[in-house]
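1. sequence unknown, structure follows:
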């Protein structure tokens, strides 16, 4: 598995400029485009599926701030397991040390299984000026992780990282907008990857899981390593909760617990 650069935009990549161009079921998302990407008019491209899952920029910025506070100072690599059209990867690449200039992460690895979606991500990161700070991978993130742990020699040299100084960020698909109808969302039913499958894959590293806002906290609590606690944060935009992020330490880490609301604007 190797990194890729400069994937071409395809006919699945769209930059809609008028409401009439937008499929009816995506129109409400498109009307929120400046919250999702304030630089949308500069040439942001999206696939149709990406509108359902992209992280609004104010949330992406805030959660990266929280992620930096959660991980240890010697964590120098972060892997975005479901890069989508790049919203989270862009914020991770833009994160800096306290001096405001030095990148917080030496490596940001962004993995996406769909070529059109990854092409959009690379285009969007270029608009923000950080495309070259991100190592892009076209492939399955679980296969990448398997190789990283068991057969790193099968990865390109730029993808081989020290697991001890690497953290994971994962914004997996939730199974479509149907999750909104549940007062408490059962994470065991999340598709195509449920909570248990995600945690099992990621537990050897500190990891942050971007989950539906109504996720069952009892299910998340069961993931706490022995003797440790976790952070769970609700992220809001204009007073409305958009998602919940669980910051979970690696199996041998101990962290403090916080369940709190964190408005982002």
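-> Happy to help now that I have it. Given the structure is predicted, the values throughout are model-derived calculations rather than measurements. Numbers count the residues shown, from 1 in each chain.
2. Please make it C-alpha for all contacts and neighbour counts, starting now.
-> Will do.
3. So for stretch 242-259, first residue to last residue, what's the gap.
-> The first residue of stretch 242-259 is 16 Å away from its last residue (CA to CA, to the nearest Å).
4. I should have written stretch 221-236 there, sorry.
-> First-to-last distance for stretch 221-236 - CA to CA - comes to 22 Å.
5. Below is structure B, check it against A:
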């Protein structure tokens, strides 16, 4: 029997022993397997078993669903997988109901609209099962926190299909730390219906708006209000204790803490921030793009804060001068630069940029002055005179005394007419390029690049 099975595998897939253990489960993956289903090697261990997929789909009846990592099953970055998915959809007679898209979900997110978003990102191959507790930052191509934030920019109705050994506390964290908090229902990955029938329904538990279901019945509706409140309180304390461990009792940073890996990908390796740093540091993805334009140049980071931009400039530029008036921020920036191994390429300066400007020399000036805290978002149009510690016009003039090559990192709602005014009122007029900055499908800020000549 074993030889017969192996001969069938070899007939269909050559001599690839990696799929042997999955091939025997082929009808669990696709009940119409023999009618023309096609899969690549990754598809064998990553496709959702059909019975599970059916249960997931039943909850979304009549809705518009975006399948973000469709694999062989309508967005996927791999053209080969899209071709396989189209073939398999034809086998099931549903190809005409699907818009197949070859592309990167992270880049496509701003243009997507739907009622429900299905996230089944790569788990890193079969080796996921060897990890005792699978963490969200192990997901590919981005950590689970970033993927979830991207999904939230489209809809709050999100399905995540995850490994059986996933850290459930992290999932509860995604729900609790969303604004507003989301309801979360966790259902075990069971693909054999008789196993459900043979087990009595276990009771559910509700925790701070997070409903964890241990069976497919909804016993949670019979729980007393006092029990629900007790469980909610417990999870709230657990989440807050994690944040407090990192940041003391500063509850204001809760909504930013969930995005910590967007701010610093090496957050867990010793990154330190003060409260202001949480809402003022440039997300790493944006900082990388800003720095790449000035490879090999001398850059002056005039309001360096906790070092988000300083670190990325130091990676590619010949040298960086990082200035901040707050000694605590400079100390934090030095620590963070050491985490990234670039501290020796940065001159850290405690001082007021406005007073130091006459003595500064560099090829590029980076201006990311304080925007006035999170309240900047409350304005329909953010004016340059709202910047701190001086209005944007004054800061720009001071920067021009050093170099015409200036970068300004500004709120997404900044008055662009005022930014353009800075360029054409200069003598001589400066070239200006305005870049909208997105992270996880959401527009975060605007970067204005001024130059006299090509840098």
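-> Here it is on my side, so go on. Treat the numbers as computed from the prediction; the structure is a model and nothing was measured.
6. Give the full set of residues in contact with the equivalent of residue 419 of structure 2 over in structure 1.
-> Using TM-score structural alignment, the equivalent of residue 419 of structure 2 in structure 1 is residue 220. Residue 220 of structure 1 makes contact with residue 246, according to CA atoms under 8 Å, 6 or more residues apart in numbering.
7. Give me the buried positions along the helix or strand that residue 220 of structure 1 is a member of.
-> Per DSSP states H and E: residue 220 of structure 1 is located in helix 217-221. Within helix 217-221 of structure 1, the residues that qualify as buried are 217, 220, counting by 16 or more other CA atoms under 10 Å.
8. how big's the offset between that helix and structure 2?
-> Superposed on structure 2, helix 217-221 of structure 1 shows a mean distance to its aligned partners of 0.7 Å (mean CA distance after the TM-score superposition for structure 1).
9. C-terminal to that helix, what's the next element?
-> Using DSSP H and E, the next helix or strand after helix 217-221 of structure 1 towards the C-terminus is strand 231-237.
10. Report the mean deviation for that next one after fitting onto structure 2.
-> Mean deviation for strand 231-237 of structure 1: 0.6 Å (mean CA distance after the TM-score superposition for structure 1).
11. contacts for the helix or strand following that strand?
-> As assigned by DSSP H and E, the chain's next helix or strand after strand 231-237 of structure 1 is strand 240-248. For strand 240-248 of structure 1, contacts defined as CA under 8 Å, 6+ apart pick out 63, 67, 70, 206-215, 220, 223-224, 229-236.
12. Show where the helix or strand following strand 240-248 of structure 1 falls in structure 2, residue numbers please.
-> Next helix or strand after strand 240-248 of structure 1 toward the C-terminus (DSSP H and E): strand 258-263. Strand 258-263 of structure 1 corresponds to no residues in structure 2, going by TM-score structural alignment.
13. Packing partners of strand 258-263 of structure 1?
-> With contacts defined as 3 or more CA pairs under 8 Å, 6 or more residues apart in numbering; DSSP states H and E, the packing partners of strand 258-263 of structure 1 are strand 231-237.
14. Can you name every helix or strand that the strand it packs on contacts?
-> helix 57-70, strand 240-248, strand 258-263.
15. Distance-wise, check the match of residue 419 of structure 2 relative to residue 199 of structure 1.
-> In terms of CA to CA, residue 220 of structure 1 sits 10 Å off from residue 199 of structure 1.
16. what's the span of stretch 108-117 of structure 1 from first residue to last?
-> One end of stretch 108-117 of structure 1 sits 18 Å from the other (CA to CA).
17. What range does it cover in structure 2?
-> The aligned range for stretch 108-117 of structure 1 in structure 2 is 320-329, by TM-score structural alignment.
18. In the matching stretch, which residues are buried?
-> 320, 321, 322, 323, 324, 325, 329.
19. where's the residue mapped onto residue 134 of structure 1 from structure 2 relative to residue 318 of structure 2, distance?
-> Using TM-score structural alignment, the partner of residue 134 of structure 1 in structure 2 is residue 346. Computed as CA to CA, the residue 346 of structure 2 to residue 318 of structure 2 distance reads 9 Å.
20. out of the two, which sits in the more crowded spot?
-> Using other CA atoms under 10 Å, the more surrounded residue of residue 346 of structure 2 and residue 318 is residue 346, with 22 against 15.
21. Look up the closest residue to the more buried one, ignoring the ones flanking it.
-> Among residues not flanking residue 346 of structure 2 along the chain, residue 320 sits closest, at 4.8 Å (CA to CA, 6 or more residues apart in numbering).
22. again with residue 388 of structure 2
-> Leaving aside its chain neighbours, residue 388 of structure 2 sits nearest to residue 370 (5.3 Å; criterion: CA to CA, 6+ apart).
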